[in-house]
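Asker: Show me how the following folds:
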Amino acid sequence: MIFKDLCIMSSKDRELFYKVAEGISDIFYVLDYHWKFIYLNQEAERYFLVQREAVIGKCIWDVFPQAVHTILYEAVHKAKGSEEKLRFDAPSFSELDVWQAYTIYPGKDYIIILIKDITKRKEEQRLSEEFFMRVFNTGLSMMTIKTLNGRFVDVNKSWLRNTGYHKEEVIGKQESDLDIWASPETRENINHLLQQGPIYNYEVEFKTKEGSNRIGLLSMEEVEIGAVKYYLEAITDVTKQKELEKEMAKLDSLNMIGQMAAGISHEFRNPITTVRGFIQMLSDRKELANIREYFDIIIEEIDRANSIISELLTLSKNKTLNLRRDNINICLNKLFPMIQATAFNDDKDAYLELSDVPDICMDESEIRQLILNLTRNAIEASPSDGKVWISTYQEGNEVVLAIRDEGSGMDPEILSQIGTPFFTTKSDGTGMGLVICYRIAERHNAKIIIDTGAKGTTFLIKFKAIPE
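Answerer: As a prediction, this is how the structure comes out:
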């Protein structure tokens, strides 16, 4: 480089070199290793408000004592005797609110310093970073800034709100310290994808501080902030959307089954009723008395088939409802003696705890079926001498029916299948009881929420209250 040859240039070449330096729009000056000015160009004169004749041969630290112990001071001492040029950005030592880009070229017995004004660029960078941080902090997506080895540098409010952490619990920690991902493979997959470039809308499962799993779409790429490389990560929580898609798929299957049942029930019931009648007639004949028990079994199975058809018809989307204003407590009081007797016959107890609740819009026959289906399940799920609680209460503008058992709870795999047609864990079940409950809830514009754990399961059915 020509700078390195300055000391061995001929006087003619050096004169030509300085003439070129005069045309440079940046500050340019040369110091010897006693820190005395050898040369400075016109831009340096203009900027420092000095005449070159007045400073040539003088020590820079005497001319500009404010420059002592600045970044420039440290840099030129570091560069002295080195063969490597230095580049850095620093505030001006002679002017407030001015940023400069320094390039230092060390020679055998001199140092060349080139200074470029980057105040405008720094201001643009500051505004850009300010805008970025404003978007980062107020964004609806869960956003993080991480080092390339996965250490958290910053997280936004949405990330904290969705995960349940406090900021001081996160900053400076590694991903592995917080166990964010639902499975170790997730981190491995993300690392693999990052090797190929930015990631866009990759579905991941992440964990909250409390340990519950959520589903999100992850986008991630490498960014540069203040000349340092980081990973910018954004996760859009789509858990509710996924749950809605799942519910819609369930409803579609219920509609299909209901339509099929409505279409075939007449054709199916006529012959099955005929068969039942003939079997009943044969069972009354004396010469067939020795096989009457078989006829009883056949009739029982025919009745069971009829019952399944009736349940399937309940799923029909076009079923007419007799909706009217009523209070669910009245329905529960009527049904409770029957529920209590069922529990007693199974060596269990049932308890009714009713609060004053507003009326709801309901079809009494359907609500009866929903209550009986859910209480029967709760009784069957509870151990011997177990208890089943049926309660009502108001929660905001909703009336809540809660049915709680003392069973062992549901596995996540089973919980995910609840409400799916023909799915059952009972050896003699049809898999339609809860499906019908979901359909009844849907027709009443109600929601079914399941809270399950090792000490039992609670079904919460939330109805819209009719304003007084």
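Asker: okay, CA-based contacts and neighbour counts for the rest of this
Answerer: Will do.
Asker: who's in contact with the spatially closest residue to T103 that is not a sequence neighbour?
Answerer: Of all residues not flanking T103 in the chain, R87 sits nearest, at 4.6 Å (Cα to Cα, 6 or more residues apart in numbering). Neighbouring residues of R87 by Cα atoms under 8 Å, 6 or more residues apart in numbering: A101, Y102, T103, I104.
Asker: quick one: which of these is nearest T119?
Answerer: Comparing those against T119 with Cα to Cα places A101 closest, at 9.2 Å.
Asker: Show me what whichever strand in the chain runs longest is packed up against.
Answerer: Using DSSP state E to define each element, the chain has its longest strand at strand 213-225. In this structure, strand 213-225 makes packing contacts with strand 199-207, strand 228-237, helix 239-283, judged by 3 or more Cα pairs under 8 Å, 6 or more residues apart in numbering; DSSP states H and E.
Asker: winner for burial among those?
Answerer: Burial of the helices and strands packed on strand 213-225 is given as mean neighbour count (mean count of other Cα atoms under 10 Å); strand 228-237 ranks first at a mean of 20.
Asker: what's in contact with it?
Answerer: Contacts of strand 228-237 (Cα under 8 Å, 6+ apart): 140-148, 214-224.
Asker: Mind doing that once more with 7 Å?
Answerer: Residues external to strand 228-237 that are found in contact with it (Cα atoms under 7 Å, 6 or more residues apart in numbering): 141-148, 215-224.
Asker: this one next, for a side-by-side:
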Amino acid sequence: MEEALKESEKQLRTLINAMPDLVCFKDGEGRWLKVNEFGLRVFQLENVPYQGKTEAELATFSPFYRDALFCCKESDKQAWERGCTFRLEEVIPQINGEPKVFDVIKVPLFHSDGQRKGIVVIGRDITELKKTEELLRKSEKLSVVGQLAAGVAHEIRNPLTSIRGFVQFLREGNFKDEYFTTMLSELDRIELIVNEFLVLAKPQVMNFRRKNLSTLLHQVIALLSTEAVINNIQIVTDFIPVTALVDCDENQLKQVFINILKNAIEAMPNGGQITVQLKQQHDKVLLYFIDQGYGIPEERIQKLGEPFYTTKEKGTGLGLMISYKIIQSHQGSIQIKSRENIGTTVEVILPIAFDESHNFHT
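Answerer: Sure, this is the predicted structure:
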């Protein structure tokens, strides 16, 4: 039995070492028990007697990875607190190259009396996948920017026409204070439109900050108002007072909202009304985009979000896929409900930001 047990352990070790993922077993105190070869290479601990040591102790052997090791310790703590499988992305720096991004799953194990038994950590290198997603996101953003260009030009032309007329009046000697007031108002309008357009078009790294969603939605609606009017569509807002803040990348959320609203506009060739609702429910903010378009057949809804699957004649399906990815990266979700010839409702759910004491930010 002892020989059989040794052989079984050897086979298990061979299997784990052959895996292209980081695999680590820790005890209830966070001490490393078993790590596969890939996991040791990630932190350059190949020649270190790691067994029985915590991240803090291992950091003394590999100072370059000190911060990454302590981040692992903190995410272990979150897994213990949740008491169930916990998934997250962790960034691990590399001495001779750019950081690697890992999709990490942590499985806390408990004794029958509830005491900590151990934790299993599995991490997969998704650096190249993240690069591909970013390229798709940039591609979709360029597409959106190109489609918005005509609407922005039209929106700018209107105030320019007013300004030109008032300048003509001034040239003829007709000076009135309201002329200057109107001209300044129109110039402010142009500045707002151009700034919103440039923010969307400008390439930016992920930059999470706490924002009020009602402000972002009003900015997006202002940007798309001309396209809506051209298509005989009215965008109506129904915002129940929401003071909570959301941790988000402002630019990326705007891209999501623009994608959803543009889809709604394109689904309503005969005009109508799009209603945008904003609500707060416990620890979440709920957004609803409700159109009166031709709807989506039930059998197609399940496939929405897949790359290159689209209900539009000239669509690529990438816009909705990127939107799903962006909301997922914000720890949120998207749900789509639709009825043919009645309309579609897109529900976006995002978590409210809270501080370390678990108090909601308002």
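Asker: After superposing, what score do the chains get?
Answerer: The TM-score (TM-score structural alignment, normalised by the length of structure 2) is 0.42; 168 aligned residues with a Cα RMSD of 3.3 Å.
Asker: Quick check: PyMOL command selecting the buried ones in the contacts of strand 228-237 of structure 1.
Answerer: To isolate the buried ones among those in PyMOL, judged by 16 or more other Cα atoms under 10 Å, type:
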select buried, resi 141+142+143+144+145+146+147+215+216+217+218+219+220+222
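Asker: In the stretch 51-200 of structure 2, mark out all the helices, start to finish.
Answerer: Counting by DSSP state H, counting those that start in this stretch, one finds helices in the stretch 51-200 of structure 2 at the ranges 55-59, 66-82, 127-171, 177-201.
Asker: who wins for proximity to K117 of structure 2 among those?
Answerer: Going by Cα to Cα, the one of these nearest K117 of structure 2 is helix 66-82, 10.5 Å.
Asker: which of the residues in that closest one are buried?
Answerer: When neighbours are counted by 16+ other Cα under 10 Å, the buried residues of helix 66-82 of structure 2 are found to be R66, A68, L69, F70, C71, C72, K73, S75, D76, A79, W80.
Asker: quick one: D103 of structure 2 and V121 of structure 2, what's the gap?
Answerer: Applying Cα to Cα, to the nearest Å, the value for D103 of structure 2 to V121 of structure 2 is 11 Å.
Asker: Of the two, give the one with the bigger neighbour count.
Answerer: Taking other Cα atoms under 10 Å, D103 of structure 2 and V121 do not tie; V121 has more neighbours (20 against 16).
Asker: Pretty sure the more buried one sits against I105.
Answerer: Yes: between V121 of structure 2 and I105 there is a contact at 5.9 Å, judged by Cα atoms under 7 Å.
Asker: ok, K462 of structure 1 touching E395?
Answerer: No: using Cα under 7 Å, K462 of structure 1 is not in contact with E395, being 8.7 Å away.
Asker: if we can go back for a sec, looking at the contacts of R87 of structure 1, which two lie furthest apart in space?
Answerer: Spatially, the most separated pair among the contacts of R87 of structure 1 is A101 and I104, at 10.1 Å (Cα to Cα).
Asker: Which one of these two is surrounded by more residues?
Answerer: I104 (21 against 16).
Asker: Hmm, F88 and the more buried one touching each other?
Answerer: No: using Cα under 7 Å, I104 of structure 1 is not in contact with F88; the gap is 9.0 Å.
Asker: which neighbours do these two share?
Answerer: With Cα under 7 Å, 6+ apart, I104 of structure 1 and F88 have no common neighbours.
Asker: returning to that earlier point: now flag whichever of the contacts of R87 of structure 1 is closest to E311 of structure 1.
Answerer: A101 (79.4 Å).
Asker: how near is the closest one to E43 of structure 1?
Answerer: Using Cα to Cα, A101 of structure 1 is found at 15 Å from E43 of structure 1.
Asker: re the thing from before, can you give me the angle the longest strand of structure 1 makes with strand 199-207?
Answerer: For strand 213-225 of structure 1 against strand 199-207, the angle by axes from the mean of the first three to the mean of the last three Cα atoms, to 10 degrees is 130 degrees.
Asker: check contacts around D177 of structure 1.
Answerer: Neighbours of D177 of structure 1 in contact, by Cα under 7 Å, 6+ apart: none.
Asker: Need the three-state assignment for it.
Answerer: At D177 of structure 1 the chain is in helix, as set by DSSP: H, G, I helix; E, B strand; the rest coil.
Asker: and the gap between it and F152 of structure 1?
Answerer: Applying Cα to Cα to D177 of structure 1 and F152 of structure 1 gives a distance of 10 Å.
Asker: Next: V135 of structure 1.
Answerer: 18 Å.
Asker: So for the two, which sits in the more crowded spot?
Answerer: F152 (19 against 13).
Asker: Show me what counts as buried in the helix or strand hosting the residue nearest to T103 of structure 1.
Answerer: Using DSSP states H and E, R87 of structure 1 maps to strand 86-91. Of all the residues in strand 86-91 of structure 1, those buried under the rule 16+ other Cα under 10 Å are L86, D89, P91.
Asker: Distance check, the first one against W159 of structure 1.
Answerer: As judged by Cα to Cα, L86 of structure 1 and W159 of structure 1 stand 40 Å apart.
Asker: Then the last one?
Answerer: For P91 of structure 1, the distance to W159 of structure 1 under the criterion Cα to Cα works out to 35 Å.
Asker: Likewise for M143 of structure 1?
Answerer: From M143 of structure 1 across to W159 of structure 1, the span is 6 Å (Cα to Cα).
Asker: cool, Q369 of structure 1 as well?
Answerer: 43 Å.
Asker: cool, and R126 of structure 1?
Answerer: Distance of R126 of structure 1 to W159 of structure 1, given as Cα to Cα: 24 Å.
Asker: if you count what's nearby, which of the two comes out ahead?
Answerer: Neighbours were counted for R126 of structure 1 and for W159 using other Cα under 10 Å; W159 has more, 24 against 13.
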